[in-house]
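Colleague: Pasted the sequence and its predicted model underneath.
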Amino acid sequence: MYQYDDYDQRLVEERVAQFRDQTNRYLAGRLSEEEFRPLRLQNGLYIQRHAPMLRVAIPYGMLSSTQLRALASIGRDYDRDYGHFTTRQNIQFNWPALEKIPDILAELAQVQMHAIQTSGNCIRNTTTDHFAGIAADEVADPRPWCELIRQWSTLHPEFAFLPRKFKIAVSGGPHDRAAIRVHDIGLELRRNEANELGFRVFVGGGLGRTPMIGEMIKDFLPWPHLITYLESILRVYNQYGRRDNKFKARIKILVKALGIDEFRERTEKEWAHLRNGESTLTEEALQQAHRFFKEPERITDIDTTDYEYQRQHDKAFARFITNNVMAHKAPGYCAVTLSLKHPSRAPGDITSDQMDQVANLADQYSLGELRVSHEQNLVLSDVRQDQLYQLWQKLDELKLASPTIGTLQDIICCPGGDFCSLANAKSIPIAQAIQAKIDDLDYLYDLGAIDLNISGCMNACGHHHVGHIGVLGVDKKGQEFYQVSLGGSATENASLGKILGPSFAQDDMPRVISDLLEVYVEQRHEDEQFIDTYQRIGQKPFKERVYAQNHS
């Protein structure tokens, strides 16, 4: 994984010292709240409902065991003994004291981590597939490209104060596990007919108050021109994006207003000044980025005899394999997803003790590395199959082995009204109530893959727009209610969910979800998933069931 060079380390340490001085001046009254706000935001610091919240970057979702132990220590020493992994592969601490933030940043710098540009109107942390570099279906490993984007975008003076926040995601192949079509820019690695490597480029995606699916602006961009083309898009946005209304300031609004053809034309005109310029990538630059992501030293000729026996004779272990284990490009290895969706905690939460224990497991079973997924789970990326049974037993002891990845229990959920000052309603209790209502594993497996996403407000941090079932917290005369949508998807066949009808009271939500599932089970064809059934039969049968007279 990426290791800081002297320049990186110096930049991050200088940034910590700079923010320490800014924080001290603010606390002493020498900086106003208005002056301090943009400074704290570009260092990942929000003021939430109850306390400051610090968002820490995890570039391309990769963590070392050393870094995870440092996060555990921060949670223990500065927070309430836990951290919260987000849908953009970051981690948030919800209870740090403002005056301690510089100390936290200094500790992060010691393990090559930071909170730079995790908030504010700038280019945020670039995200990618949590199986990057190990997935068998990859066209190419997206991580070196993410690193090149990170280097270009970090503290870029021209894009430090954009009209609004800006998010870029990269997918390594045709199966999108990075939700690229709901980002401001989405990049899909692909090869053309001449077998040359490049990108399909999408622009103008995003969720929030006005959700949109990104439109393709370029079918094939040769890789040397990646940075210059991104810069061209950003320049068009920086010049023409709206700054008079923050609700209309995202690039998706500009793309919609101009139309994709006009936006493409303006980008091409800008690119004419940048193409083949000094930011054009060279083979040397690409190889340098690739060197940070060398193949680890894996063993060969792994004996999987015991693994196959255990899989056949232990039903619980077999369930875990079916849902939480993904095939690996290296024979004899697999990737293991650790569920952070235990009903006793908010989705994405993990205690400091668990972080320490997972770090130990990463050292013992996964070559010292792990990943963060945008579904708010953790992944051990290089597990030998002959060690998987032992690992599973240890994960079960830590309550991290729930065999429910990809099922209805694997809920994506924002912190909601329990923490966020922007939220209209609580989201965590809804997730927990649904988990409690539908907890039979046999029933979950029979239902198959269902994405249930919950947001506490229209900012859509829980990605409710692209859930097969989406839930949005709304305020009705001071009361918390929940709007349900159906048919969303964040994959290569991305779509936005359609609102079912009037919102529901909190106590009614488990029944509503149960009704929706009953319709699916009654109407589905053999081997048909929830999203397929919905697309075939439409919304009407679901709507009729949940709003039936006997439920009113």
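Modeller: Looks like it arrived, so ask away. Residues are numbered from 1 along each chain as shown.
Colleague: all contacts plus neighbour counts: C-alpha atoms, from now on.
Modeller: OK.
Colleague: now the strands for the stretch 401-550 of the chain?
Modeller: Here the stretch 401-550 of the chain has its strands, by DSSP state E, counting those that start in this stretch, at 412-413, 452-455, 469-476, 479-486, 498-499, 504-505.
Colleague: For these, please prepare a markdown table with the additional fields mean neighbour count.
Modeller: Listed next are these as a markdown table, based on neighbours: other C-alpha atoms under 10 Å:
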| stretch | mean neighbour count |
| --- | --- |
| strand 412-413 | 29 |
| strand 452-455 | 30 |
| strand 469-476 | 24 |
| strand 479-486 | 22 |
| strand 498-499 | 18 |
| strand 504-505 | 16 |
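Colleague: can you redo these as CSV with distance to residue 24?
Modeller: Output for those, formatted as CSV (distance: least, C-alpha to C-alpha, whole Å):
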stretch, distance to residue 24
strand 412-413, 35
strand 452-455, 35
strand 469-476, 37
strand 479-486, 39
strand 498-499, 47
strand 504-505, 45
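Colleague: contacting residues around residue 543?
Modeller: By C-alpha atoms under 8 Å, 6 or more residues apart in numbering, the residues touching residue 543 are 500, 501.
Colleague: Check the gap between it and residue 208 for me.
Modeller: Separation of residue 543 from residue 208 (C-alpha to C-alpha, to the nearest Å): 24 Å.
Colleague: next one: residue 274
Modeller: Distance of residue 274 to residue 208, computed by C-alpha to C-alpha: 32 Å.
Colleague: Just the residues contacting the longest helix anywhere in the chain, thanks.
Modeller: Identified as the longest helix of the chain according to DSSP state H is helix 6-27. Helix 6-27 has contacts (C-alpha under 8 Å, 6+ apart) with 31-33, 36, 39-40, 43, 99, 102, 105-106, 109, 112, 114.
Colleague: List only buried entries from those.
Modeller: Neighbour counting by 16 or more other C-alpha atoms under 10 Å classes 36, 39, 40, 43, 102, 105, 106, 109, 112, 114 among the contacts of helix 6-27 as buried.
Colleague: follow-up on the earlier one: from the contacts of helix 6-27, which two are the most distant?
Modeller: 32 and 112 (30.8 Å; C-alpha to C-alpha).
Colleague: residue contacts, residue 276?
Modeller: Applying C-alpha under 8 Å, 6+ apart, one finds that residue 276 lies in contact with 225, 228.
Colleague: Quickly note the distance from it to residue 394.
Modeller: Counting by C-alpha to C-alpha - residue 276 and residue 394 are separated by 53 Å.
Colleague: Packing partners of the helix or strand residue 364 falls within?
Modeller: Per DSSP states H and E, residue 364 falls inside helix 352-365. Here helix 352-365 touches helix 65-78, strand 369-372, strand 378-384, going by 3 or more C-alpha pairs under 8 Å, 6 or more residues apart in numbering; DSSP states H and E.
Colleague: Please compare the first structure with the one that follows:
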Amino acid sequence: MYRYNDFDEAFVRERVAQFSGQVARRIDGSLTEEEFRPLRLMNGLYLQLHAYMLRVAIPYGTLSSRQMDQLAHIAETYDRGYGHFTTRQNIQYNWPKLPDVPAILSDLADVQMHAIQTSGNTIRNVTADHFAGASADEVADPRPIAELIRQWSTDHPEFQFLPRKFKIAVSGAEADRAVVRAHDIGLVLRERAGTLGAEIIVGGGLGRTPMVGKTLKDFVPLQDLLPYLEATVSVWNLLGRRDNKYKARIKITVHEHGIEEIRARVEERFAQVKPAFGGIDMEMLSEIEAHFAPPAFVTKPVDAYTRAHEADPVFRAWADTNLAAHKAEGYAIVTVSLKKPGQTPGDASADQMRALAQIARDFAHDELRISHEQNVILPHVHKSDLPAIHAALKAADLATANIGLVSDIIACPGMDYCALATARSIPVAQGIATRFNELKLEHEIGPLKIKISGCINACGHHHVGHIGILGLDRAGVENYQITLGGDGTETTVIGERTGPGFAYDEIVPAIERLIAAYLELRTGPEETFLQTYRRLGMDPFKTALYPEKDAKAGKEKAHAA
């Protein structure tokens, strides 16, 4: 895990002092809200529906137990006792008071954390595969590259006033767990002839105009990676639309100019900027990599795990659902669900954060990860410790066995908090999860990703959900559109809209009809929802969603006959 050097420490403390002065001037009236707005956004502070919201960066989703403890302290001291983990691997506090924000930022700096560039038209928090450094299918740990990009992009003088926000994700495995093709730039680490490099994917993004990223270059050696990224962002900074914020993202620039023209411009710019790096980026990467050495894995019996798995059905259900394969013999990756049915997806109380920190200290090499799916990962756990971990999670109300299932829903804060939202997301997620928990069908249904956004900005990634739900305002009434067949993995696909939307009180029954149809249509328990949809297409699912329309068409056909 990366540790700040003297420069990092001084830089963050200086930013805290600077923003503290700006907050004081806003409070005494020296700064108007209009003048203060760009300053607070540079430090992750939003003004939401009911209060300020502070978004804290968790670079590439990695936390120590000490940092998690501090997040709990902040939640308890300055907020309402909880935090919300987001699809950008950040944490948001929804109720801070403006005079307290400098103290929060100072407390964050005490544990080498900050809120810089979690907002504004800059390069945002760099995200990565939440199984990085642990997964069995990994080519290389992407976190050193993500840290290199973080250091390069933070306060980069050319990229502080970009046409729009800019998001980068990095994966080091063939399986895409970072949704790289839905980012402005996505990097997939690859090895070619013994040389490590990356495929550069550009122009992905969701929101108002969802697009799947295109390969800008299939392989860039690591020694060229940073100058190539600089060239790419620089080209977009010049070409990107500033006359229309809805057309300002790089996906629109790539669409309007074409990938071939963008590639040619990037190559030209790359030739200009590469000499300026002079190898300093590789020296930095070498220093960074030393921070990400794997923990000292041990060899010991897994008898305790085997006994618990055989004797305890509750433990077995959790282990079979929430564990993933680890690269080290005798180890597992644990995903801790923050999606207990009926609760707000992604929320964790201060007590739960402290419990997770303690589990990490005791059993997981003092490391935690936040996933873009709004869950918490213990990346390095010996199987012999799993029964004790499960017991500790149960005590903290964190032992829900639903990873990848119906109730493991991604949901943005929606109209309960967000000033941009046009509909509620949280109650819809709670309603769906609660209903299928009542039906006891989750494990029978199997893998199914439901993603919900409360507005067209798509913070809930609904476009790449197997079932996506988009909440909109229709003449002052909440209306929920459904998309099907989306996929955020290495086979990224944007979901297809089914038809007219559903009222708030209709959306949960509509999802129930949809999933009931899947259970009837699938060839067997081994065929997932997505596989069934790809085999049969939209029509049978539309029939399930709109039975009254199908019945009306039948009556009209019979009458005509």
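Modeller: Great, that's in hand. This one's a predicted model, so the numbers in the text were calculated from it and none came from an experiment.
Colleague: so which of the strands of the stretch 401-550 of structure 1 comes closest to residue 237 of structure 1?
Modeller: Among those, strand 452-455 sits nearest to residue 237 of structure 1 (C-alpha to C-alpha), with 27.4 Å.
Colleague: residues making contact with the closest one?
Modeller: With contacts defined as C-alpha under 8 Å, 6+ apart, strand 452-455 of structure 1 is touched by 408, 410-414, 416, 427, 431, 461-473.
Colleague: how many other residues sit next to whatever residue of structure 1 lines up with residue 513 of structure 2?
Modeller: Using TM-score structural alignment as the criterion, residue 513 of structure 2 maps onto residue 515 of structure 1. When neighbours are counted by other C-alpha atoms under 10 Å, residue 515 of structure 1 registers 18.
Colleague: do the same with the one 4 residues further on
Modeller: Other residues lying near residue 519 of structure 1 total 19 when counted by other C-alpha under 10 Å.
Colleague: likewise residue 544 of structure 1?
Modeller: By the criterion of other C-alpha under 10 Å, residue 544 of structure 1 has 14 neighbours.
Colleague: what does residue 534 of structure 2 give?
Modeller: Using other C-alpha under 10 Å, the number of residues around residue 534 of structure 2 comes to 12.
Colleague: isn't it right next to residue 484, touching?
Modeller: No. Residue 534 of structure 2 is beyond contact range of residue 484, at 9.8 Å (criterion: C-alpha atoms under 8 Å).
Colleague: could you check the distance from residue 281 of structure 2 over to residue 544 of structure 2?
Modeller: 55 Å.
Colleague: Mind putting the helices and strands packed on helix 352-365 of structure 1 into JSON lines with distance to residue 526 of structure 1 and mean neighbour count?
Modeller: As requested, those are arranged in JSON lines below (distance: least, C-alpha to C-alpha, whole Å; neighbours: other C-alpha atoms under 10 Å):
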{"stretch": "helix 65-78", "distance to residue 526 of structure 1": "43", "mean neighbour count": "21"}
{"stretch": "strand 369-372", "distance to residue 526 of structure 1": "33", "mean neighbour count": "26"}
{"stretch": "strand 378-384", "distance to residue 526 of structure 1": "31", "mean neighbour count": "25"}
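Colleague: I'd like these laid out as CSV, including distance to residue 245 of structure 1.
Modeller: What follows is these, written out as CSV (distance: least, C-alpha to C-alpha, whole Å):
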stretch, distance to residue 245 of structure 1
helix 65-78, 36
strand 369-372, 34
strand 378-384, 37
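Colleague: what about those, which gets the closest to residue 133 of structure 1?
Modeller: Nearest of these to residue 133 of structure 1, taken as C-alpha to C-alpha: strand 378-384 at 9.4 Å.
Colleague: Can you check which part of structure 2 that closest one sits on?
Modeller: Using TM-score structural alignment, the residues of structure 2 aligned to strand 378-384 of structure 1 are 376-382.
Colleague: compared with structure 1, how much does the matching stretch deviate?
Modeller: Mean deviation of stretch 376-382 of structure 2 relative to structure 1 after superposition (mean C-alpha distance after the TM-score superposition for structure 1): 1.2 Å.
Colleague: Tell me the gap between that stretch and the middle of its chain.
Modeller: The chain centre lies 18 Å from the centre of stretch 376-382 of structure 2; the measure is C-alpha atoms, centre = their mean, to the nearest Å.
Colleague: sorry, back to before: tell me which residues of the longest helix of structure 1 come out buried.
Modeller: 9, 12, 13, 15, 16, 19, 20, 22, 23, 26.
Colleague: cool, stretch 169-184 of structure 2 as well?
Modeller: 169-173, 175-184.
Colleague: what about residue 216 of structure 2, which SS state?
Modeller: Following DSSP: H, G, I helix; E, B strand; the rest coil, residue 216 of structure 2 is assigned to strand.
Colleague: of all the helices and strands packed on helix 352-365 of structure 1, which lies closest to residue 218 of structure 1?
Modeller: strand 369-372 (29.2 Å).
Colleague: Just give me how far that closest one sits from the chain centre.
Modeller: 13 Å.
Colleague: go on, stretch 79-93 of structure 2?
Modeller: 12 Å.
Colleague: Over to stretch 176-184 of structure 1?
Modeller: With C-alpha atoms, centre = their mean as the basis, stretch 176-184 of structure 1 stands 10 Å off its chain's centre.
Colleague: Ok, stretch 500-515 of structure 1 next?
Modeller: 26 Å.
Colleague: Need the contact partners of it.
Modeller: For stretch 500-515 of structure 1, contacts defined as C-alpha under 8 Å, 6+ apart pick out 430, 433-434, 437-438, 474, 480-486, 539, 542-543, 545-546.
Colleague: go again using 7 Å as the cut-off
Modeller: Contacts with stretch 500-515 of structure 1, where a contact means C-alpha atoms under 7 Å, 6 or more residues apart in numbering, come from 433-434, 437, 480-486, 543, 545-546.
Colleague: so who does the counterpart of residue 360 of structure 2 in structure 1 touch?
Modeller: When structure 1 is aligned by TM-score structural alignment, residue 360 of structure 2 is paired with residue 362. Counting by C-alpha under 7 Å, 6+ apart, residue 362 of structure 1 makes contact with 65, 368, 369, 370, 380.
Colleague: With residue 54 of structure 1 instead?
Modeller: Per C-alpha under 7 Å, 6+ apart, neighbours of residue 54 of structure 1: 44, 45, 46, 92, 93, 94.
Colleague: Dump those into CSV; add distance to residue 332 of structure 1, neighbour count and secondary structure as well.
Modeller: Shown next, in CSV, are the contacts of residue 54 of structure 1 (distance: C-alpha to C-alpha, whole Å; neighbours: other C-alpha atoms under 10 Å; DSSP: H, G, I helix; E, B strand; the rest coil):
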residue, distance to residue 332 of structure 1, neighbour count, secondary structure
44, 40, 22, coil
45, 43, 27, strand
46, 44, 20, strand
92, 35, 22, strand
93, 37, 23, strand
94, 40, 26, coil
